[in-house]
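**Q** Predicted model and sequence below, questions to follow.
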Amino acid sequence: MVIGICDDDKQWRESCKRTLEGFSLMIELTIEIKCFATAGELLEYKGTPLDAVFLDIELGRENGIFVAKKLNKAWPSCQIIYMSNYLHYATEIYNTEHIWFVVKKHFQDKVGEIISRILRDFEGNTFRIVLTTLKNEVISIVPSDIYYLEREKRGTRIVTVWNEYHVKERMRDIVPQLSELDFSQCHNSYVVNFRHVKELQKDMYILYGGAGQEQIVQISRRYVQKTRKDFLKWSSLFV
C-alpha cells in the first residue's frame, strides 16, 4: 500500500511516519509513505496512487475537512483518516467520506486498529484492471480512479486521477471489465466515467480534475442519445 501523511507540523509528520513504519514492520506489511506539508502539495500530487491519507484537520490556513471534500471527488478510492489535537472536530467531519478520526495524542495506541481498518477496506476494494503499457510495464488501476479512456492506434490512453497511461490493450477489450453503470461510450474514441462528471453539455462532458483542472470529453452525434440516457440513469440513483 501507498499511504500519505498531510500535516503542516514537520515534527508530527516525522513522528507519524515512524509510528506507521514501525507498526508495518512488526506485522510484515509493505508500505510506502508520502509526506505533504500543505493541502496544495497533496491535491497536486500525481505520483503512485495513494490508498489512504492521514489528514490533519488544521492545515495552517486550510481546513482539512474542505480538503477531504476535494479528495473525495478527485480520488474516490483513497481512504481518509482524520487527525487532530481537538476532539470537538469529531462532530464536524461526517459530511465527508472517511474511515477514522483520531486524536493525535492517542495515535500510537490506535495505529493497530486504524491499519486493520485500512486493510479491511482495501481488501474490499481491491478489484483492479491489470494492463500492460507500451513500455511493457504491468500496471493495475482501480476503475473508480479513471476519468476516461481514449482509443489510440497502438492501444488505449487511460486518464486517471493520478496520471495517464498508454496501454497495449484495445479499448474494446478494457470496457467489458468496467461497470456498465459507471462507464459509457460517448464517442468512437472515448468512454467516460460518470463518477467524475461535473456537467453534461450539448456535445461534451466536463469532468472534475485534480488541482481544479477540468477535463473535457467530447460526445459524438452517434452516441448522443445513448450516453445521455446512460447518464440520466446513473444520476437518478443519487436523487
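**A** Nice, I can see it.

**Q** use CA for all of it now, contacts and neighbours both
**A** Fine.

**Q** what's the spacing between the residue most central in space within the chain and T156?
**A** For the chain, the residue nearest the mean C-alpha position is W75 (2.0 Å; C-alpha atoms, centre = their mean). Distance of W75 to T156, computed by C-alpha to C-alpha, to the nearest Å: 22 Å.

**Q** Just list the residues touching H166, thanks.
**A** Residues counted as contacts of H166 (C-alpha atoms under 8 Å, 6 or more residues apart in numbering) are T133, L134, G155, T156, R157, I158.

**Q** Let's see that with 6 Å instead.
**A** T133, T156, R157 (C-alpha atoms under 6 Å, 6 or more residues apart in numbering).

**Q** go on, V138?
**A** The neighbours of V138, taking C-alpha under 6 Å, 6+ apart as the test, are L131, T132.

**Q** what do you get if the cut-off is 8 Å, keeping everything else the same?
**A** Counting by C-alpha under 8 Å, 6+ apart, V138 has contacts V130, L131, T132.

**Q** now swap in F23 and tell me
**A** V111, G112.

**Q** doesn't D145 make contact with the residue nearest to the centre of the chain?
**A** Yes: using C-alpha atoms under 8 Å, W75 is in contact with D145, at 6.3 Å.

**Q** still on that earlier bit, neighbour-wise, which one of the contacts of V138 leads?
**A** L131 (18 neighbours; other C-alpha atoms under 10 Å).

**Q** Second structure for comparison follows:
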Amino acid sequence: MVKIGVCDVNEDETRRTVYLLESQMKNDVIDKDNVTIASHTLESVMLDLDDQRFDYDIFITELSFYNGRNGVELAKRINKAAPSCNIIFYTNKIPNELDIYESRHVNCMLKGRHDGRLVMTTGRLIEALMSEKSKAFIKIRFDRNIIILDCREIMYIRLEGRVTKFYIVMNEKEKKIFYEYRPLSEIMKDLPDNFVRCSSSVVVNRDYVYMYTHQMITMKDGREVKIGRKYSDVMKSKLLNLK
C-alpha cells in the first residue's frame, strides 16, 4: 500500500489537492486499489515527525506557510526521518529567498498551471513504488514508533512467539534487533525478491546465506536455520541462483 500525505497552507487548499488526486483515482489514472491519501496541517506533520510516526511514501507540500515557515525546512526534516519518502513541492509560488535544492525532492510545480504534471508524476511514483525495484526499504511499527529499515542490512527475520524480530547487520561484529507485531505472510509482500521464506517462522536474506543443504541453511553469522518441508522446493529453486 502506497501512502500519500498532503500538507498545504490552509485546509481549503489541502482539500483541493486531495480532491484532484482522488478524482484521478476514480478515473483509474492513479491506482486506486493500492493508495491511501491523508490530509495534514504543518503542525500535525511536525508532531508525526517528532513522535516517529511519519510513514509516507509520497508527500506533497506547499513551500510558503505562515509565520515564515517553509516547505524546504519541512522537506529537510522528512529527508532525515524518512529518506525513502518522495517529496513533491506543489506551490502557489516559489519564493526568491528559498533554495529548493537544499532538500531532496522529486519535483516542484505550480498550482493551477501544473495540475496535470502533479497527477502524472504521482502516478509514475506509485507505479515505481509498487514495482520490485522499489523495495529497498521496509517500514516497521513497534511501540507506536515507525522505523524505516534498509532491506540490504536485514540478515533474517524470525517469528518468536507473537513478536517478529528483524536481525540487522550493523558491521562484522555488531548486530541489532528490531521488533514488530505483524505476520510473516504480510511482511513478505514488502520485501524484495532476494528474501526467501524457509519455514513457518523464518525468512532469510539469501545475500547472507553461507551454505545450505536440503534440510539446513547456515547464515554468514553462523546461525543455522532449518528448512521446513513445506518450503523446501521454493528454497531449492531460489538458493540455486546464489552466486
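**A** Nice, I can see it. Since we're looking at a predicted model, the values are computed, not measured.

**Q** Drop the TM-score for these two in here.
**A** TM-score of the superposed chains, computed with TM-score structural alignment, normalised by the length of structure 1, equals 0.55; 171 aligned residues with a C-alpha RMSD of 4.4 Å.

**Q** follow-up on the earlier one: so what corresponds to the residue nearest to the centre of structure 1 in structure 2?
**A** Matched to structure 2 by TM-score structural alignment, W75 of structure 1 sits across from A82.

**Q** same thing with S236 of structure 1?
**A** S236 of structure 1 maps onto nothing in structure 2, by TM-score structural alignment.

**Q** What of Y94 of structure 1?
**A** Match for Y94 of structure 1 (TM-score structural alignment): Y101.

**Q** swap in P176 of structure 1?
**A** In structure 2, P176 of structure 1 lands on N205 (TM-score structural alignment).

**Q** So the closest residue to that match other than its chain neighbours versus V202 of structure 2, what's the distance?
**A** Excluding its sequence neighbours, the residue lying closest to N205 of structure 2 (C-alpha to C-alpha, 6 or more residues apart in numbering) is F195, at 4.5 Å. The gap separating F195 of structure 2 from V202 of structure 2 is 10 Å, by C-alpha to C-alpha.

**Q** List the buried residues for stretch 79-89 of structure 2?
**A** By neighbour count on 16 or more other C-alpha atoms under 10 Å, the buried set for stretch 79-89 of structure 2 is N79, A81, A82, S84, C85, N86, I87, I88, F89.

**Q** Of these, which belong to helices?
**A** Judged by DSSP state H, the subset of those located in helices is N79, A81.

**Q** Mind telling me the two of the buried residues of stretch 79-89 of structure 2 farthest from one another?
**A** Greatest spatial distance in the buried residues of stretch 79-89 of structure 2: A81 and F89, 17.7 Å, computed using C-alpha to C-alpha.

**Q** quick one, helices of structure 1?
**A** 10-26, 39-43, 64-74, 107-124, 171-174, 224-236.

**Q** May I see the buried residues of the longest one?
**A** Neighbour-count burial for helix 107-124 of structure 1, counted by 16+ other C-alpha under 10 Å, picks out F107, V111, I114, I115, I118, L119, F122.

**Q** which outside residues touch it?
**A** Residues outside helix 107-124 of structure 1 that contact it (C-alpha under 8 Å, 6+ apart) are T19, L20, F23, D51, A52, Q79, I99, W100, V102.

**Q** Kindly recompute the last result at 10 Å.
**A** Helix 107-124 of structure 1 is contacted from outside by 1, 15-16, 19-20, 23-24, 27, 29, 51-52, 77-81, 83-84, 99-104, 125, using C-alpha atoms under 10 Å, 6 or more residues apart in numbering.

**Q** repeat for the second one
**A** Residues external to helix 39-43 of structure 1 that are found in contact with it (C-alpha under 10 Å, 6+ apart): 4-8, 34-36, 45, 53, 55-56, 59-64, 66-68, 70-71, 74-75, 210-212.

**Q** Next step: the residues you listed restricted to strands.
**A** The members of the contacts of helix 39-43 of structure 1 that map onto strands under DSSP state E are G4, I5, C6, K34, C35, F36, V53, L55, D56, L59, E62, N63.

**Q** Rebuild the residues you listed as JSON lines, extending it with distance to V167 of structure 1 and neighbour count.
**A** Formatted as JSON lines, those follow (distance: C-alpha to C-alpha, whole Å; neighbours: other C-alpha atoms under 10 Å):
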{"residue": "G4", "distance to V167 of structure 1": "27", "neighbour count": "23"}
{"residue": "I5", "distance to V167 of structure 1": "31", "neighbour count": "23"}
{"residue": "C6", "distance to V167 of structure 1": "32", "neighbour count": "26"}
{"residue": "K34", "distance to V167 of structure 1": "26", "neighbour count": "17"}
{"residue": "C35", "distance to V167 of structure 1": "29", "neighbour count": "20"}
{"residue": "F36", "distance to V167 of structure 1": "30", "neighbour count": "19"}
{"residue": "V53", "distance to V167 of structure 1": "28", "neighbour count": "23"}
{"residue": "L55", "distance to V167 of structure 1": "33", "neighbour count": "24"}
{"residue": "D56", "distance to V167 of structure 1": "36", "neighbour count": "29"}
{"residue": "L59", "distance to V167 of structure 1": "38", "neighbour count": "18"}
{"residue": "E62", "distance to V167 of structure 1": "38", "neighbour count": "15"}
{"residue": "N63", "distance to V167 of structure 1": "38", "neighbour count": "13"}
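
**Q** For R15 of structure 2, see how far away F137 of structure 2 is.
**A** 30 Å.
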